[in-house]
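Undergrad: how would this look folded up:
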Amino acid sequence: MSVLKLKLDQEQLVEDFFEDTWLAGIMSPARDYQLCWQINQQLGYDFRVNNSLEIKLNKQQRAYYFTVLEYEEPTKSAAHYFYNNHCKAEFLLPELKHVDYIWLIKGNYYQAADVKNLIEECRKVELVQLVSLLDMKDIKNKINLIF
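TA: From the prediction side, this is the model:
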């Protein structure tokens, strides 16, 4: 009896997931819930923890859990995901060790000018030290962001 093995095409999965997305890196000494509370208050968002999106990475026989907060804009058909980039001494995206949080915007509503405005508004949040747009080409571990 032969066994049929299916192989997941990770490159296609990554390409599909990141279609119509923008990524921003945020540096902040605050906890994720504190920072998102301020973002919610100042920018009018409603980020909330979504435990079903939590990302588990196994490294060196240990499990690390990375919180993901979510906010969906039904009128704009856009979803926002706010990832914690570190858990204890491990990083979700090791190539971005200087970044504390990753903000992923998914949906075709947002254009470059909209994202630029959003980043400018985010810089005004008291707990934010730095915000910058991230280039997808510079991220080697994109698969870690897929839930």
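Undergrad: okay, CA-based contacts and neighbour counts for the rest of this
TA: Noted.
Undergrad: Can you tell me the closest non-neighbouring residue to residue 97?
TA: Of all residues not flanking residue 97 in the chain, residue 91 sits nearest, at 6.7 Å (Cα to Cα, 6 or more residues apart in numbering).
Undergrad: wait, that neighbour sits on residue 99?
TA: No. In this structure residue 91 lies outside contact range of residue 99 using Cα atoms under 8 Å: 9.4 Å.
Undergrad: what do the two both touch?
TA: Between them, residue 91 and residue 99 share the neighbouring residues residue 85, with contact defined by Cα atoms under 8 Å, 6 or more residues apart in numbering.
Undergrad: What's the first helix or strand after the helix or strand hosting residue 115?
TA: Counting by DSSP states H and E, the element that carries residue 115 is helix 112-123. Moving toward the C-terminus from helix 112-123, the first helix or strand encountered (DSSP H and E) is strand 130-134.
Undergrad: ok and that following strand relative to helix 112-123, angle-wise?
TA: On the basis of axes from the mean of the first three to the mean of the last three Cα atoms, to 10 degrees, strand 130-134 is oriented at 160 degrees to helix 112-123.
Undergrad: one more to put side by side:
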Amino acid sequence: MAMIKQKLDMSQMNHEYFDETRILGIMAPVKNYYFIWMLNSFLDFNFSLYTDAPVEMHKKNRIYRFNLYTSTHTESSLVHYLYQNQCDGEALLPELKHLDFIWLMKGDRIADNRCHHMMENIKKLGNVQLVTEITVDQIKNISNLII
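TA: Next up, the predicted model:
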């Protein structure tokens, strides 16, 4: 009997997972806890460390663990995921290694003006050097953001 091999189409799964999401890249060379404190204190988020599923990368016979923080809105299904992009010299998204944090907004559509307003508010925080929107097409290792 002949064996049939099937290949899982990850691009379709990635497309569906990231449908109607917004992704921001942030350069803020500060400790994770300090950046989270600034977001929670000054921009009224409720970020906390997500411990249900660790974000890990296996490379060079080593495991790199990247912190993930979440914040939810009670009035909508929008969830904010804030990924630490750096861990001991390795980047979760190597193609964006200059960024310190990756912010994924998922679960509810975010209008352009709302996203732009949020980016402007983040830029006003101390120690934030850059906030830029990133498209899914710009991220080669997009599956690293799937939890």
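Undergrad: From residue 107 of the first structure, how far out is the residue nearest to residue 97 of the first structure?
TA: Between residue 91 of the first structure and residue 107 of the first structure the distance, using Cα to Cα, to the nearest Å, works out to 26 Å.
Undergrad: What of residue 126 of the first structure?
TA: Counting by Cα to Cα - residue 126 of the first structure and residue 107 of the first structure are separated by 27 Å.
Undergrad: Which one of these two is surrounded by more residues?
TA: Legend: neighbour count by other Cα atoms under 10 Å for residue 126 of the first structure and residue 107, higher for residue 107 (18 against 12).
Undergrad: Please name the residues that touch that one.
TA: With Cα under 8 Å, 6+ apart, residue 107 of the first structure has these contacts: 20, 21, 77, 78, 79.
Undergrad: Residue 46 of the second structure sits in which helix or strand?
TA: Assigned by DSSP H and E, residue 46 of the second structure falls outside every helix and strand.
Undergrad: Let me see the contact set for the residue mapped onto it from the first structure.
TA: Residue 46 of the second structure maps onto residue 46 of the first structure when the alignment is built from TM-score structural alignment. With contacts taken as Cα under 8 Å, 6+ apart, residue 46 of the first structure has the following neighbours: 40, 71.
Undergrad: what about residue 101 of the second structure, distance to residue 43 of the second structure?
TA: Using Cα to Cα, residue 101 of the second structure is found at 16 Å from residue 43 of the second structure.
Undergrad: which of the two has more neighbours?
TA: Counting neighbours by other Cα under 10 Å for residue 101 of the second structure and for residue 43 shows that residue 101 has the greater number, 27 against 13.
Undergrad: need the contact list for that one.
TA: When contacts are counted by Cα under 8 Å, 6+ apart, residue 101 of the second structure is found next to 25, 26, 27, 28, 82, 83, 84, 85, 86.
Undergrad: could I get those residues as TSV with secondary structure?
TA: TSV is the format used below for the contacts of residue 101 of the second structure (DSSP: H, G, I helix; E, B strand; the rest coil):
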residue	secondary structure
25	strand
26	strand
27	strand
28	coil
82	strand
83	strand
84	strand
85	coil
86	strand
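Undergrad: between the residues you listed, which is nearest residue 132 of the second structure?
TA: Nearest to residue 132 of the second structure among those: residue 25, at 5.3 Å, using Cα to Cα.
Undergrad: Please enumerate the helices of the first structure.
TA: Taking DSSP state H as the criterion, the first structure carries its helices at 10-17, 32-43, 112-123.
Undergrad: Go through these and name the closest to residue 135 of the first structure.
TA: Between residue 135 of the first structure and the helices of the first structure, the tightest spacing by Cα to Cα is seen for helix 112-123, at 12.5 Å.
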